[in-house]
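S.K.: here's my sequence, what's the structure:
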Amino acid sequence: MDRYKIMMIDDDSEDQWVIREALQELGTGDDVAAFVSNGQEALSRLDHEYAEARHVPNLIVLDLNMPLMNGTATLGKLKADDRFRDVPVIIYSTSINPFERDKCMALGAHSYITKPITIEESVQTVETFLTFCQ
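M.R.: The predicted model follows:
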């Protein structure tokens, strides 16, 4: 199987752990290129990796509520940058606010997924992530 390159931007280490576990359960544990904890870190890393190796992830999974630079601001910057504009971005949040969802979709998010509660739901969510990478 080809390796997927997913960048997950989420400041919650527990949420990162859940995604790692779901990836392991699916046998794709090495498929996340990076876990970063805020938008500033993500943009810096993307800029560096692009400059060094012209590497662009196949998918960015983005939380909304983070320190330093929240998900909405990060999404806006990603979609304004020609290098990353076409990378699918999935918003992955605890928020069920339709206004936030609509705003993210208008900014260019490809999907908006509410964070799952169970490990089984997490595995299904990761399967959805992987379909965006194919």
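
S.K.: every contact and neighbour count from this point should use C-alpha atoms.
M.R.: OK.

S.K.: all strands of the protein, in order?
M.R.: Assigned by DSSP state E, the chain shows strands spanning 6-9, 32-36, 59-62, 89-93, 111-114.

S.K.: just name the most buried of those.
M.R.: Highest mean neighbour count among the strands of the chain (mean count of other C-alpha atoms under 10 Å): strand 59-62, with a mean of 26.

S.K.: this one next, for a side-by-side:
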Amino acid sequence: MKILMIDDDPEDRDILFFSMEAIEKSKALYFAEDGEQALEMLDKDFIGNNIPGLIILDINMPRLGGTDTLRGIKGDARFRNIPVIIYSTSINPFEKEQCLELGAHSFLTKPTSYQESVDNAMLFSRFLSM
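M.R.: Next comes the predicted model:
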């Protein structure tokens, strides 16, 4: 199974990569830098049984933000059943509620320590075995 992380911040992508590497799951990761690139990847690269088992989605991104990306994912019959975890620095309760109403599985605040990141990576990896 694959995990697609959609985040415009290269440091956040690196932190998740190294956290997944620490639990030996980094080979499952694929990255998109914004919502437009993610939707294009889903349409062209993840076909049939090759779809991700989990999408980790940032909210604040250029070109196509997280909320609109989530709408695009959940509005496409091919991808609507993929669990999406919003992974953001935002603590805005309105954004959280909106994302959950749009079909996000959960809303996590990005970690402030490496150990929290590894703990999140372990949570994410559980989706690979479902």
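
S.K.: ok, back up a step: in a markdown table, list the strands of the first structure along with distance to Leu75 of the first structure.
M.R.: Output for the strands of the first structure, formatted as a markdown table (distance: least, C-alpha to C-alpha, whole Å):
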| stretch | distance to Leu75 of the first structure |
| --- | --- |
| strand 6-9 | 11 |
| strand 32-36 | 14 |
| strand 59-62 | 8 |
| strand 89-93 | 8 |
| strand 111-114 | 12 |
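
S.K.: return the residue of the first structure aligned against Ser26 of the second structure.
M.R.: Counting by TM-score structural alignment, Ser26 of the second structure lines up with Gly29 in the first structure.

S.K.: neighbours of its match, how many?
M.R.: 15 (other C-alpha atoms under 10 Å).

S.K.: right, and it touches Arg20 too?
M.R.: Yes: shown here, Gly29 of the first structure and Arg20 form a contact pair, counting by C-alpha atoms under 8 Å, at 6.4 Å.

S.K.: so which of the strands of the first structure gets nearest Glu25 of the first structure?
M.R.: Glu25 of the first structure sits nearest to strand 32-36 of all the strands of the first structure, at 13.6 Å, using C-alpha to C-alpha.

S.K.: from the contact counts, what lies against the closest one?
M.R.: Packing partners of strand 32-36 of the first structure (3 or more C-alpha pairs under 8 Å, 6 or more residues apart in numbering; DSSP states H and E): strand 6-9.

S.K.: quick one: contacts for the residue lying closest to the match of Ser26 of the second structure once chain neighbours are set aside?
M.R.: Nearest residue to Gly29 of the first structure in three dimensions, chain neighbours excluded: Leu23, at 4.6 Å (C-alpha to C-alpha, 6 or more residues apart in numbering). Contacts for Leu23 of the first structure were tallied using C-alpha atoms under 8 Å, 6 or more residues apart in numbering; they are Gly29, Asp30, Asp31, Val123, Val126.

S.K.: much appreciated, bye for now.
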